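Novice: Have a look; sequence and predicted model below, questions after that.
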Amino acid sequence: MSALPSFDEVLASYDPAMGLEVHVELNTNSKMFCGCPTAFGAEPNTQVCPTCLGLPGAMPVVNAKGVEAAIRIGLALNCEIAEWCRFARKNYFYPDMPKNFQTSQYDEPIAFEGYLDVDVDGDTFRVEIERAHMEEDTGKATHVGGATGRIQGADYSLIDYNRAGIPLIEIVTKPILGAGERAPEVAKAYVAALRELIVALGVSDARMDQGSIRADVNLSLAPKAPAGSTAGEVVLGTRSETKNVNSLRSVERAVRYEMQRHASVLDAGGKVLQETRHWHEDTGVTTSGREKSDAEDYRYFPEPDLVPVAPSREWVEELRGTLPELPWVRRARLQAEWGFSDLEMRDTVGAGAFDLVEQTIAEGSAPQAARKWWLTELARRANETGVDVAELGVSPAQVAAVQRLVEGGTINDKLARQVFDGLLAGEGTPEEIVAARGLEIVSDDGALSAAVDKAIAENPDIADKIRDGKVAAAGALIGAVMKEMRGQADAGRVRELVLEKLA
C-alpha cells in the first residue's frame, strides 16, 4: 500500500462512523451452560466436559449467575431488560468452537436500547447501546511456527478448549456518528468507561491483557456530509472490523489507522472490503483476516435445548438495587471531598492513579500529598521503566508511610526520593530504608552551626548582603549548607541559624 494520507487529510474529505463490540468474560465459578470451572491459566483441556465439547447427547443448562450479571450490566448501561428472551445457535465452522456453533442470542437479546455517557477531555459524549446479549466464549488457538503467530505460515495449531463455554456478555453500540477528529479518543474513552463500569459491578476482572475484556472495532468512512445534514441522511460506508483489540491505547490507534487506510483505498478509486482484520501492536497496522459474514450467513435459529429466559420485573428491580455507585459519580464525589480542580482530577485519572490516590488517602495521607507522589515521582519512574504506575511495585500504604516521615520531619521531599529508590529495590519498609541508608534529617544545632559557619566563611560577599538587610540572599547559604550535609539538614533550622549569626 502506498503512503497513507495524514489524519487531517482524512478529516477534510470523509466522516468516520464507528461501532464497538466489547466482549466481557464473566467471573462466574462455572461455565455458561455446564459445570466446568473457569479459572484462568489451568493446564490446557483440563476444564472441559461433554457439554462444552459438544459431544452427542450432552445437554446444556443456563448459568443463573450469568443471567444475573447480564441483567446488572444492562441496567448499569441504562438498557431496557427483556421480559422474555432466548438463545440461538450461531452456525459456523472454526476449530476453536467444538460444537460447530456458538450458543448466543440473536434477535432477542436480554438487554437493549441503552446508553453510556463518556468524558473526553471534559466534554461529554453519549454512546448509544444497541444491545447487550449473553453468549459463550470460544476456545483458544495457538499457531506454532511462522513469524507472526497467525495461522498463515504456521506449521501447526494447538487448541485449548478450557475457555470454550465461559460466559460472555457482548455489548454492541449503535453507529457512533459525528465524532470527527475525536473518533479515536471517543473509542478509547468508551472502552475505558465500560471497563470501569464492569469492574465496579464486580462481574468480571476486566483484564484486557488476559482477554477477559476484548474490543472489536468497526469503522467506515463516508464522503463528508454537506453542511446541515442530519444523522438520518448520512449514508454509511463499507465497514471493516478489527478483532480482539486488547488495550485502550490500541483501540485509539486502531481507529486512527483504519481511518487512514480506508481513506487511502477510497482516494485511489478502490472499494473497501467488508472483512475482519488483525491489529498488530508492534507495527501499529492492521492486516486482513477473512471476509466478514453478515448475520444471515450464520444461519441463526433458536436453540432447541434451552428454555427461554424470562426474568420477572420483581427480580430485575431487586438487581437494580444492587448496583454500586457509578465510577464517574464516585469520582465527582471524591473530587469535591479532596478539593481537586478539574484539571488535577483529569490528570490523576489520565495517569491511571485515581484508585492509588484514593487508597493512599485512606491510609492517612492528605489528598494533595498523595496526588503529588503518584503523579510526579512515581509516574516518572513508571514511564522510565515502561509500566503502568499501578504495576510499579510501590503500594499506597508505603506512599502514606513516606509522607508521614516527611510530615514528622524525619526526612524531606528530596530524601523521600531516595526512600522510593529503596522501596523499588526491595530494601524493606520506609522506616527501615531511612535507618539503613542514614537518611534522617540532621537537626542537631552543633552540627548545623558548624556547617553554617563554614558556608559563611566560604561566601563572605553573600554574608555581607545579609548583614546589609538583604534577607533573601540567605537562600544561597542555606543551599550551601544543604549540599554540605547531603540534603539531610533541617532547612528551616538552617535558615534560623544563618539569620541569627548575620542579622
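Specialist: Sure, I can see it.
Novice: make it CA atoms for all contacts and neighbour counts henceforth
Specialist: OK.
Novice: Pretty sure K243 sits in a helix.
Specialist: No. In this structure, K243 is strand, not part of a helix, as judged by DSSP: H, G, I helix; E, B strand; the rest coil.
Novice: Go ahead and confirm it touches H280.
Specialist: No. K243 lies out of contact with H280 (C-alpha atoms under 8 Å); the separation is 10.7 Å.
Novice: Looking at the two, which one has more neighbours?
Specialist: Neighbour totals were compared for K243 and H280, and K243 leads with 18 against 14 (other C-alpha atoms under 10 Å).
Novice: In contact with the more buried one, which residues?
Specialist: Neighbouring residues of K243 by C-alpha atoms under 8 Å, 6 or more residues apart in numbering: A215, D216, V217, T276, R277, H278, W279.
Novice: if I look at it, how far off is L424?
Specialist: For K243, the distance to L424 (C-alpha to C-alpha, to the nearest Å) stands at 37 Å.
Novice: again, but for V452
Specialist: Taken as C-alpha to C-alpha, the span from V452 to L424 is 34 Å.
Novice: okay, those two: which has more neighbours?
Specialist: Just comparing V452 and L424: by other C-alpha under 10 Å the higher neighbour count belongs to V452, 23 against 14.
Novice: my guess is the more buried one contacts E496, does it?
Specialist: No. Look at V452 against E496 with C-alpha under 8 Å: they stay out of range, at 10.3 Å.
Novice: Structure two is appended below for comparative analysis:
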Amino acid sequence: MKYEAVIGLEVHVQLSTKSKIFCSCSTEFGADPNTHVCPVCLGMPGVLPVLNKQVVEYTIKAGLALNCDIQRKSVFARKNYFYPDLPKGYQISQYELPICLNGFIEIEIDGVKKKIGITRIHMEEDAGKSIHGENLGSPAHSYVDLNRTGVPLIEIVSEPDIRTPEEARAYLQKLKTILEYIEVSDCNMEEGSLRCDANISLRPVGETKFGTKTEIKNMNSFRNVQRAIEFEIKRQAKILDEGGTIVQETRLWDPNKGITVSMRSKEEAHDYRYFPDPDLVPLIVENDWIEKVKSTLPELPDAKKERFMKEYGLPSYDAEVLISNKHYADYFEQSVKNHNNPKAISNWIMSEVLRDVNEKGCNIFELNVKPEHIAEIVKLIDDGKISGKIGKEVYQLVLESGKSPAKIVEEKGLIQISDESAIEEIVKKVLEANPKEVERYKNGEKKLQGFFVGQVMKETKGKANPKLVNQLLQKLLS
C-alpha cells in the first residue's frame, strides 16, 4: 500500500415533490418528451421563478436527518455554463450560502464504525436530457427532452473522508437508506433520482497534502461506483509509479469495458461565474419552521437497529439487514405483532421473503406472502402442527396463491404427525429395512442418525415431528 486514496462523493438527489422547484410543471417520470414544460422552466425571456415551499421543507428534513446545521439565511445563485439541454444557459443553484452545513453519516464495515463528514447540502434545479439518435431514426442527430428541466434536486457533498471503494459504497447505501426513511426521494437510480459523482486523488501513505483529483461521472449503481473507484485508483497509481503527473479532469465510467475515459478538463468554481440570482430573494428559515420539520422525522436507521437488537433480541447482522430498507423493517414488525418469535420471523424474512423480493424486483409488500402469513407459518411450526420443511412448502403455496397458511395446511393435509405410537411404528419399519446401517450406527457411526431421520421423513412425506423422530431413534437404537 504505497498510496492512500482520498475520495469525496457528490450525490444529486431528486426530491419527490409533485411539481418543479420554480414552477408548477409536473415532475412525473416517463411522460412524452417536452410535455411537462412551461415558459418558466423553458427559460423564456421575462419569466420569474417562484420557489416551491415543499422543496425547502424536504431539504431541511434531509439536513436534520444527516446531522447538518440548518442555515437561517441561504442564497440562490446562478451557475453559468452551456449545455444543449440547459435552456437558460445557467442553472439556479446555491454556492456561498447553502441551506445545510457540517453534517455527517456513520458507516460500519466489518464491525468498525467511521464518521464521514458532509460539507454541505444545497438546493438546485436539474437540467434537461439529451437523447442521442441511435433509436430515433437518425444516429447522426441528438434530441433534447426538457421535461426534467427544473426538477428539484439537492446536492449532498461529502468531506474527503472516504479512503476505500468499500467505504464509498457503504456511505452511499447508508445515505440512500436514510433518504428513503424520511421519504424525501424514491432514490431510484435507474430513473436518475439518485446520481453520484466521485472525486478521487492519491497521495503517498503518511502525506497530509492532497494529490491532484479526477472526477468520475456516469455511475448508475453502487456496484459501478465501487468498480469505477477501484479502476481509477489503479490507473492513477500506475501513472505515479511511472513518474507521470495526474491531470485534473472529468472522466466517464464505461461499465461495459470496466474503465474510465477522459471527458473534459475539470472546471473550477470560477469557471461557472457564480453570482446571486437577482430574481430570488435570500431564503430566511425561522426556528419555528425547523422545529416543525424536525417533529415529522421518523425513527432513523441507526436508532431502529439499536431498538431491534434491544427490544427483539436480534443479532447485529439480522438487525442490519432488516433496517437496510424501511419496508423490510415495517414488514418485520408487523409480522412480530401477529406472533412473538422475532428471531424465527427474522430468519424467514431474510432467507425466503427477501430472496423472492430480489428475484421479482418488487416492493416487499407486493408479494402474496404478507407479514401475517409469515407469523402464521412460524406459529404453526412453534405449535408443532407442521415441520420446518413443510413450512417451506406452505410458504411456496402462499406465494403462489396468497391463501392463508392454516387453510393450505388443512386443504393439503399437511398437519404434522405428533402421535408417538404412530411415529414409533414408522421408525421401527425404517430400522428393520436398513439392518446394515443399524449395525454401523451401533459400531460408532453416530452420524447415520441423520440418514434414519431422512428415511422416516420420506415415509411420512415430511409430516413426522422431527423432535419426536430423533427421540424415538435414540431410544430404539440404544
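Specialist: Right, received. Where do you want to start? Quantities reported herein were computed from a predicted structural model and do not represent experimental measurements.
Novice: so what number do they get for TM-score?
Specialist: Here the TM-score for the pair of chains, by TM-score structural alignment, normalised by the length of the second structure, is 0.87; 474 aligned residues with a C-alpha RMSD of 3.5 Å.
Novice: related to what we said a few turns ago, selecting buried members of the contacts of K243 of the first structure in ChimeraX, what would you type?
Specialist: A single ChimeraX command selects the buried members of these (16 or more other C-alpha atoms under 10 Å):
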select :215,216,217,276,277,278,279
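Novice: Which ones among the contacts of K243 of the first structure lie within strands?
Specialist: A215, D216, V217, T276, R277, H278, W279 (DSSP state E).
Novice: which one of those sits closest to L116 of the first structure?
Specialist: A215 (15.9 Å; C-alpha to C-alpha).
Novice: isn't that closest one right up against L248?
Specialist: No. Under the criterion of C-alpha under 8 Å, A215 of the first structure is not in contact with L248, lying 9.1 Å apart.
Novice: residues shared between the contacts of these two?
Specialist: Contacts common to A215 of the first structure and L248, judged by C-alpha under 8 Å, 6+ apart, are V191.
Novice: Count the residues that sit near the aligned partner of P204 of the second structure in the first structure.
Specialist: Taking TM-score structural alignment, P204 of the second structure has P223 as its aligned residue in the first structure. P223 of the first structure is flanked by 18 other residues according to other C-alpha under 10 Å.
Novice: Just give the nearest non-adjacent residue to P223 of the first structure, would you?
Specialist: Y14 (4.5 Å; C-alpha to C-alpha, 6 or more residues apart in numbering).
Novice: and P304 of the first structure, what is it in contact with?
Specialist: So P304 of the first structure contacts nothing (C-alpha under 8 Å, 6+ apart).
Novice: Equivalent analysis for the one 5 residues further on, please.
Specialist: Neighbour list for V309 of the first structure: W84, C85, R86 [criterion: C-alpha under 8 Å, 6+ apart].
Novice: repeat that with 10 Å
Specialist: For V309 of the first structure, the contact set (C-alpha atoms under 10 Å, 6 or more residues apart in numbering) comprises V62, A64, V67, A82, E83, W84, C85, R86, F87, I110.
Novice: Can you tell me what sits against the strand or helix carrying A382 of the first structure?
Specialist: Per DSSP states H and E: A382 of the first structure is located in helix 379-385. Here helix 379-385 of the first structure makes contact (C-alpha under 10 Å, 6+ apart) with 351-353, 372-374, 376, 378, 386-393, 420-421, 424.
Novice: Check stretch 386-401 of the second structure too.
Specialist: 348, 352-353, 356, 367-370, 373-374, 376-382, 385, 402-409, 412, 414-418, 457, 461-467.
Novice: re earlier: what residues are shared contacts of K243 and H280 of the first structure?
Specialist: Counting by C-alpha under 10 Å, 6+ apart, the shared contacts of K243 of the first structure and H280 are T286.
Novice: Let me see the ranges of the strands in the stretch 101-250 of the second structure.
Specialist: In the stretch 101-250 of the second structure, the strands defined using DSSP state E, counting those that start in this stretch lie at 112-125, 129-132, 142-145, 152-158, 194-204, 214-219, 249-254.
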